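Asker: Structure for this input, please:
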Amino acid sequence: MVEKRFLKEVMNISIPVALQSMLQSSFSMIDQVMVGQLGDQSVAAVEIASKPGFIYAFLISAISTITAIMTSQYIGKNNREAEEKTLCINLLVMFIVGSCFLLAFSIFRDSFISLFSNDHPVEQRGIQYLQVIVLTFIPLGICNILSVPLRCHNHSMWPLYIGIFTALVNTFFNFCLIFGHFGAPALGVQGAAIASVISQMVGAFLTLVCVYKLYGRINISLGLDREGYQQYFKMLLPVAFSECLWAVGQSVNTYVYGHMGTNELAGMSLTGAIQGLTIGALSGLAQAAGILTGKRLGRNEYDEAYSESIRICVFGFIGSVVLSLMIVLLRSSYVGVFQVSASAKSIGEKILLVFAFLMPAKVLNMILGGGVIRSGGKTKYIMMIDILGTWFIGVPLAVFTGLFLKLSIVWVYLILSQEEMVRLLLTAYMFRSRKWMNTIS
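Answerer: Purely as a prediction, here's the structure:
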């Protein structure tokens, strides 16, 4: 009976989250296929111009993680007042971060794009895309932060329905604005950015409506005491710092790929959507692990939290192996959809093979590091592991093998990705030590 209840709780959280993530990735794939009809340069331009949003998304993910830690534990304690304060504080932090990103990449967009490519058409299209896509930052943050309490209160289907609708909106406006259908102007990559802005604003509005339906009127308050704010920033800063450094590290990798050639960058770009789709299929397990473990820790049920975390990891490992085999079998069909050069297609196909090999380690790192260990609020442990993996292993290997040894991009990707193996060893050791277990006040 207990086992059935646990499985039901995992499914109720993980399946809607996974479906929403897969949905977003599948429509990103549609975006990529649409932009891919414009050629290698357009694909490469969008890959570069998406990097600020990529970094921002990971910072928002960090704030969402803290929102989930605090909300799930306060639900376990039945403390509605603290729950509402948590929501208000994290929304404020998101607005500050989003505004800073919007301002910075509006002012310095030309300089930023020129860092990654010397190909003039790529630079021009990247600038066109970036000057519009920055407007998605605030609505994206609203959707991410406010979806957390919906999931914590067992309404995971609401964000999923919103995701379905906004993805359809995005695809429709992509079709209109990229190619000029239904009387709309053909704006190319800039049209794709405008479609993203429209869909994110629609998603933010619908999420606000759902939160109002859940809570009614929220008591707007930032009134934590000094100890409360200290505890909050002790949790937030390590997560935000590690997520930001990881995302910047990935941008350094893109810098390396971009200076290896436009074909290489385009080939790598082709794999982004399928990587997001498959990882997204199991991302719900990380959310479920964080929320359910947080509730257990809020009730001081440490042994149950530990044993349930192990079971979720087993689910993740099995799922990752199945999806890896599917990638291996379907990789040629996937890259064949894109209207890019044969060289870019060949590179994309080989990179997908490497990704399939590494996927189980990536998924376990996501569940343990992104969900379980952070649920106790001891976020500095994962920060240290992430910094070590990204900046002492991944980035140096990318620069050395790509810019100095000038190996092929497939070998560069394989070698730098060994950071996942190192990260998994360290994360597993930390998990077994149980030092991460903590109940926040």
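
Asker: CA only for contacts and neighbour counts going forward, please
Answerer: OK.

Asker: Would you map the helices across the stretch 251-400 of the chain?
Answerer: Assigned helices in the stretch 251-400 of the chain, in chain order: 262-270, 272-298, 302-335, 342-367, 380-389, 395-399 (criterion: DSSP state H, counting those that start in this stretch).

Asker: out of the ones you listed, which comes closest to Asn144?
Answerer: Evaluated with CA to CA, those place helix 272-298 nearest to Asn144, the distance being 12.6 Å.

Asker: got the angle between that closest one and helix 302-335?
Answerer: Here helix 272-298 runs at an angle of 170 degrees relative to helix 302-335 (axes from the mean of the first three to the mean of the last three CA atoms, to 10 degrees).

Asker: Next, the second sequence, to be compared with the first:
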Amino acid sequence: MDKEFKKKLTDIALPITVQTLMHSSLSLIDQIMIGSLGSACIAGIGLAGKFTSLFSVTVSAIVAAAGILISQYVGAKNERGVRDSFYLPLYFSLIFVVGFTLASLFAPNQIMAFYADDSETISKAALYLRWRAAGYFPEILTMFVSTLLRNMNRAKLPAVAGVVAIITNTLLNWLLIFGIGPLPRMEESGAAIATVLSHVIEMLIVVALFIREKKKQNLFLHPALTFSREFVKNAAFILAPILVGEFLWSLGENMYAVIYGHLGTEPCAAMTLMYPIQGIAIGALCGVSSASGIIVGNSLGANDEKKAWSQAIDFVRLTVTAGIIIGLIVCLLSPLYVKLFNVAPETRAVTVKILAAFAFVFTAKVFNMVIGGGVLQSGGQTKFMTAVNIIGTWGAGVPLGFATAYFFKLPIWWVYFFLSLEEFVRVGISIWLLKSRRWMKNVAV
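Answerer: Just a heads-up that it's a prediction; the model follows:
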């Protein structure tokens, strides 16, 4: 790695990583709070979170496509391209905001009945989902503005907003879940309201910081209402595959949640306890993933393929090394981690086994996140990664999950392990694509 690469990586990745780790760490505190409410509440909020993640991942796909375009137009110093790359995907994402908001408000029980059999779990999940609906719009606006700021070399600004929102969310969780002082005890409703309010606060801070930064950099970025046919075609070429791929991947993750939910409340609760440590482990390389797309995308936008290839290889080395180290740490610390929760010893034992399976597949997971989700998509050739996601999730993960859970009736940790083998399928295809160099395209033309 040369000095320029290291500086760019640090400037972009470090703030995002700190923000993500802060979020994951405080999510752990949230989970400990929720854990005191019983297994049904743990499982219910965990399953409702899977449905909301379908929205987040789908919109994140749109944001990712916008980021690919913005990074290359920034590299090409094309301000109109940057403007159009921001507004067109933002308008499109509003369709999903409306759809998910209406579904969460008017059909939460029907939605959550698909995920679980236990009536108490369904009731708690539906109540959480109804309150959570108000946070969809603030969430997407924050994503878009944060992506623009990172491409303006101001990655620290959304990180600051994120940290404030995370701390606020944790404090509000404590106040609203347990009813501290004059506030009523709201349990799962309190957790949802705290999340929504933190999203609103984060949005307000990010937008305010962007307005200030826009003036400093003399960037106009007036709202765009019309777009050239060529730009729309180019954007659709990039957006459509990544949107379909990420939606189907997230839908597959929701099918995994359906499998866990129907295995019983306690096994589902154990899976939910695994998510915070998974978030912390993956969060450690989340910034690297974002940086990989921006850094390699800038080089491709400047028509420097040699530099882009060298940067891609650096990201491979960094990801594999870090993945192995973090996976070992998770495996070693898992017996201590489960002692943080006020749950039955059996639930703790199951969680440790699930975390051991997670540690085994962790390097493959983060390789797919950084190389598949960042490097290989930086050239706009998102149709390749769409195929990879579909093959991995629906060709391997979902069939293996249903077979091991319902045909072979294996315990939940084995179910998780076998369905997670789809990560290695995706790794194999991604390595082949990386070596082919077909992904190295300049779309800022």
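
Asker: coming back round to it: can I get the helices of the stretch 251-400 of structure 1 in TSV with distance to Lys4 of structure 1 and mean neighbour count?
Answerer: As requested, the helices of the stretch 251-400 of structure 1 are exported to TSV (distance: least, CA to CA, whole Å; neighbours: other CA atoms under 10 Å):
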stretch	distance to Lys4 of structure 1	mean neighbour count
helix 262-270	40	26
helix 272-298	15	25
helix 302-335	12	17
helix 342-367	21	21
helix 380-389	31	20
helix 395-399	44	22
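
Asker: okay if I get those as TSV plus distance to Phe95 of structure 1?
Answerer: Shown next, in TSV, are the helices of the stretch 251-400 of structure 1 (distance: least, CA to CA, whole Å):
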stretch	distance to Phe95 of structure 1
helix 262-270	29
helix 272-298	23
helix 302-335	33
helix 342-367	26
helix 380-389	23
helix 395-399	30
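
Asker: For Leu424 of structure 1, find the nearest of those helices.
Answerer: Closest approach to Leu424 of structure 1 among the helices of the stretch 251-400 of structure 1 (CA to CA): helix 342-367, 5.7 Å.

Asker: rewinding a little: and the helices of the stretch 251-400 of structure 1: which comes nearest Cys143 of structure 1?
Answerer: The closest of the helices of the stretch 251-400 of structure 1 to Cys143 of structure 1 is helix 272-298. By CA to CA, the value is 15.6 Å.

Asker: on contacts alone, who are the packing partners of the closest one?
Answerer: With contacts taken as 3 or more CA pairs under 8 Å, 6 or more residues apart in numbering; DSSP states H and E, helix 272-298 of structure 1 sits against helix 2-36, helix 51-76, helix 302-335, helix 342-367.

Asker: which stretch among these comes nearest Tyr255 of structure 1?
Answerer: For Tyr255 of structure 1, the closest of those is helix 51-76, at 10.3 Å, according to CA to CA.

Asker: Would you mind getting the average deviation of that closest one from structure 2?
Answerer: For helix 51-76 of structure 1, the mean deviation from structure 2 after alignment is 1.0 Å (mean CA distance after the TM-score superposition for structure 1).

Asker: which helices and strands does that helix pack with?
Answerer: If you count contacts as 3+ CA pairs under 8 Å, 6+ apart, helix 51-76 of structure 1 packs onto helix 80-107, helix 137-152, helix 226-258, helix 272-298.

Asker: how about those helices in a markdown table, adding distance to Val372 of structure 1?
Answerer: Output for the helices and strands packed on helix 51-76 of structure 1, formatted as a markdown table (distance: least, CA to CA, whole Å):
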| stretch | distance to Val372 of structure 1 |
| --- | --- |
| helix 80-107 | 20 |
| helix 137-152 | 15 |
| helix 226-258 | 13 |
| helix 272-298 | 5 |
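
Asker: Which among those helices is found nearest to Met421 of structure 1?
Answerer: helix 226-258 (15.4 Å).

Asker: Can you list the buried residues in that closest one?
Answerer: By neighbour count with 16 or more other CA atoms under 10 Å, helix 226-258 of structure 1 contains the buried residues 232, 235-258.
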